[in-house]
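J.: this one's structure only:
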């Protein structure tokens, strides 16, 4: 059995700006952009903002641990930003905010290939939580 949460996960797949090294990207995104975005995320009641860092070092370590992955394609995206929201309107409001338009959006162009972004949206179903299989009563409790 799996839980079905009442929230949406918006995933933004990012590529670093051409000419930017992996090290420069790894510094700028969490150290500069993350703190810039965080107050806006909080202001509009977005439940969670997460940055997934998928460096070449981590990819190589994973392929060593799971050799069959070497035969598969690695996603062409450098990183993933995820937002957990109660509804789509919160994302819209945050993107319409003058702070987003004047500060956040221009900052994205400093480190990201803004034309190379892909996205996905959906809800989450949890089968294992805290290392334990989700019970039937937990699953019904979270169902929409």
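T.: Received the coordinates, thanks. What you see is a predicted model; the values in this text were computed from it and never measured.

J.: going forward, measure contacts and count neighbours with C-alpha atoms only.
T.: Noted.

J.: Residue 90 and residue 44 touch, don't they?
T.: Yes - between residue 90 and residue 44 there is a contact under Cα atoms under 8 Å: 5.8 Å.

J.: so what secondary structure elements neighbour the longest strand that the chain contains?
T.: Looking across the chain with DSSP state E, the single longest strand is strand 3-14. Judged by 3 or more Cα pairs under 8 Å, 6 or more residues apart in numbering; DSSP states H and E, the packing partners of strand 3-14 are strand 79-85, strand 118-126, helix 136-142.

J.: tell me which residues of the longest one are tucked away?
T.: By 16 or more other Cα atoms under 10 Å, the buried positions in strand 118-126 come out as residue 126.

J.: In addition, the following structure is provided for comparison:
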């Protein structure tokens, strides 16, 4: 398995609450309903920022993290190249997130503590 973490940035004209509402209630179900999601995506999680912080730490510039699991990089490439992703998911992403400011990070998990 390979995991893609998308470090999310909301559109500047949306409040955090508007951004979360759209991401959770509109985008999540839309993403899950796509044929390409059902074919290639093994797991999709939205991580919403809590606003909590530890003293002396730097606050993140990101508004959340999307985690998407694929069997391998070939599955990720096929998903992002699919017509349903391009025609349905991208236009919705543009409705609530600043795609140019988001960062993508592909990783393999190494579990240290069960």
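T.: Here it is on my side, so go on. Bear in mind that the values here come from a model prediction, so they are computed numbers and not experimental data.

J.: ok so, going back, beyond the longest strand of structure 1, next helix or strand please.
T.: Later in the chain than strand 3-14 of structure 1, the nearest helix or strand by DSSP states H and E is helix 22-28.

J.: In structure 2, which residues correspond to that next one?
T.: Mapping helix 22-28 of structure 1 onto structure 2 (TM-score structural alignment) gives residues 16-22.

J.: Just want the most central residue of structure 2.
T.: Residue closest to the average C-alpha location in structure 2 (Cα atoms, centre = their mean): residue 66, at 2.7 Å.

J.: That one: what's it in contact with?
T.: 4-8, 44-47 (Cα atoms under 8 Å, 6 or more residues apart in numbering).

J.: Kindly recompute the last result at 7 Å.
T.: Neighbouring residues of residue 66 of structure 2 by Cα atoms under 7 Å, 6 or more residues apart in numbering: 5-7, 45-47.

J.: and what of residue 73 of structure 2?
T.: Counting by Cα under 7 Å, 6+ apart, residue 73 of structure 2 touches residue 2.

J.: That one corresponds to which position in structure 1?
T.: Match for residue 73 of structure 2 (TM-score structural alignment): residue 88.
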